[in-house]
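Visitor: Need coordinates for the below:
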Amino acid sequence: MKYENILKGKFISRPNRFIAHVEINGKMEICHVKNTGRCKELLTPGAIVFVEENNNPKRKTRFSLIGVIKGERMINMDSQVTNKVIHEWILKGNLITDVTLIKPESKYNNSRFDFYIETKNRKIFIEVKGVTLESEGIVKFPDAPTERGVKHVKELCDCIKDGYEAYIIFVIQMKDVLHFEPNVEMHKEFAEALKKAEKNGVNILAVDCEVKEDSINIRDYVKVVI
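Guide: Below is the predicted model of the structure:
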């Protein structure tokens, strides 16, 4: 997954979830934040960030914030990119082979899962979650309470009952981490739902990514600790 027209900047402030003030080439610019999570440990005053420039006159903002340097880590924080990298990864023959159908944004009961996939003998629903929260090499999800996430996990369990396979894939938007675990302190209900889903046969996976200023690609599996 490649980005175009990447510029380096310095984070100033985040007035709300959707915009950030970033200094680019000595000028303060208003940037769209492509992640509605809290990201407080990432977007600290003075942090080096990366933005994608878009010259579409119909857009309200010219720049989108897509990456940040935290310590020595390059972290992608574009929550819209994780589905794209999983789609590319699967199309390259990873996780599921002999795919005959891959349908993004597929409805099931009261949820809309990120992918529905068929092979000759299998029918599979997949939900994808991006992960940017890291501390001492351990990455966690979520970084804010997510009732929507709990609903998705519970309905993946219903998929199993109806004879489908079900996956939840946590895309860690950085590399060189120790393991993934649910963020019990932030949202205990999500952690409990994930534990129950594992017992009910939902496949819970985590993968890390090779992240550069202008690209992100899935790298390898990461240990999951429920």
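Visitor: hey, let's count contacts and neighbours off CA atoms from now on
Guide: Fine.
Visitor: Could you tell me how many residues sit around residue 188?
Guide: Residues within reach of residue 188, counting by other CA atoms under 10 Å, total 13.
Visitor: Tell me how many other residues crowd the nearest residue to residue 118 once chain neighbours are set aside.
Guide: Nearest non-adjacent residue to residue 118, counting by CA to CA, 6 or more residues apart in numbering: residue 101, 5.0 Å away. Around residue 101 there are 13 other residues, counting by other CA under 10 Å.
Visitor: To check against the first, give me the structure of this:
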Amino acid sequence: MDFPAPLVSARLVRRYKRFLADVVLDATGEEVTVHCANPGSMLGLQTPGARVFLSLSDNPSRKLKYSWELIEADGALVGINTAHPNRLVEEALVAGRVPALGGFAALRREVKYGRNSRVDLLLEAADGAKTYVEVKNVHLMRRPGLAEFPDSVTARGAKHLAELADMVRDGHRAAMVFLVQRPDCTRMTLARDIDGAYGAAFDAARAGGVEAYAVGCSVTPQGITVDRRVDLID
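Guide: From the prediction side, this is the model:
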């Protein structure tokens, strides 16, 4: 996924109300409020003074013209925009970078399933077999090289796991794909101390036949690309 235009560099002042952040633009020194498309806690990724990178919208009707895309943390660039993971995983699947989920004939997005939910991606084989795929964004790192999910309590995430297990019981295939939006992690595990209920839901889903995979990204101001498998430590 390439950014459509060069990103704008800035320094973080603060993040607040979950979806807002104040930054100081490097080029002009102007302080502006930007959109933060991330509902999580962003633990470790909101240090005042950190360099951030912003995309600039050309939509005149937008109240906030900048969106926060990347942050420099722990010596690496980290993608924090949770609007991108579905597209990134879709690109990786189409390119054959997730071999375990290859061989599909068609891919659909945001298909209704479960209990009033929409699955992120639905893969359909030539014989009609279906694979339901949920995507989760990962950017928490508390120990070098080890990514963790989630960074805050996610009842919605636990619900998705239960719905994937329901699909397996109905005779379909289902998978959870964790997208690690940082280049400095080679392993991933669950942050069970942050959300024990999610950990329990994950265990139950795996026992019920739900597959789980983790993939990592290269992250630059030019774009983000899924480029490797990340070892998933249950």
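Visitor: Tell me the spacing between the residue nearest to residue 118 of structure 1 and residue 199 of structure 1.
Guide: Going from residue 101 of structure 1 to residue 199 of structure 1 by CA to CA, to the nearest Å gives 28 Å.
Visitor: just residue 113 of structure 1 next, same as before
Guide: 20 Å.
Visitor: Among those two, which residue is more densely surrounded?
Guide: residue 113 (20 against 11).
Visitor: Which strand or helix spans the counterpart of residue 155 of structure 1 in structure 2?
Guide: Under the alignment (TM-score structural alignment), residue 155 of structure 1 maps onto residue 163 of structure 2. Using DSSP states H and E, residue 163 of structure 2 maps to helix 155-169.
Visitor: Not counting its own residues, what contacts that helix?
Guide: Helix 155-169 of structure 2 is contacted by residues 114-115, 132, 134, 173-176, 197-198, 201-202, 204-206, 208-210 when judged by CA atoms under 8 Å, 6 or more residues apart in numbering.
Visitor: with structure 1 superposed, average distance for it?
Guide: Its matched residues in structure 1 lie on average 0.4 Å from helix 155-169 of structure 2 after superposition (mean CA distance after the TM-score superposition for structure 1).
Visitor: Show me which residues of that helix are buried.
Guide: Using 16 or more other CA atoms under 10 Å as the test for burial, helix 155-169 of structure 2 gives 157-168.
Visitor: Where in structure 1 does stretch 40-50 of structure 2 fall?
Guide: Using TM-score structural alignment, the residues of structure 1 aligned to stretch 40-50 of structure 2 are 37-47.
Visitor: Show me which residues of that stretch are buried.
Guide: Of the residues in stretch 37-47 of structure 1, 37, 42-44, 47 count as buried by neighbour count, 16+ other CA under 10 Å.
Visitor: Could you do stretch 11-20 of structure 2 as well?
Guide: Within stretch 11-20 of structure 2, the residues that count as buried by 16+ other CA under 10 Å are 11-13, 15, 20.
Visitor: Switch the residues you listed over to JSON lines; also include secondary structure and distance to residue 217 of structure 2.
Guide: As requested, the buried residues of stretch 11-20 of structure 2 are exported to JSON lines (DSSP: H, G, I helix; E, B strand; the rest coil; distance: CA to CA, whole Å):
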{"residue": "11", "secondary structure": "strand", "distance to residue 217 of structure 2": "23"}
{"residue": "12", "secondary structure": "strand", "distance to residue 217 of structure 2": "23"}
{"residue": "13", "secondary structure": "strand", "distance to residue 217 of structure 2": "26"}
{"residue": "15", "secondary structure": "strand", "distance to residue 217 of structure 2": "24"}
{"residue": "20", "secondary structure": "strand", "distance to residue 217 of structure 2": "25"}
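Visitor: quick check, nearest of these to residue 188 of structure 2?
Guide: Taking CA to CA as the measure, residue 188 of structure 2 lies nearest residue 15 of these, at 25.7 Å.
Visitor: Could you report the separation of the residue nearest the centre of structure 2 from residue 149 of structure 2?
Guide: Nearest residue to the geometric centre of structure 2 (CA atoms, centre = their mean): residue 137, 1.9 Å. Residue 137 of structure 2 sits 8 Å away from residue 149 of structure 2, going by CA to CA.
Visitor: do you know how far the residue in structure 1 sticking out farthest from the centre is from residue 70 of structure 1?
Guide: Relative to the centre of structure 1, the most outlying C-alpha is that of residue 26, 30.6 Å out, by CA atoms, centre = their mean. Distance, residue 26 of structure 1 to residue 70 of structure 1, by CA to CA: 21 Å.
Visitor: No further questions, thank you.
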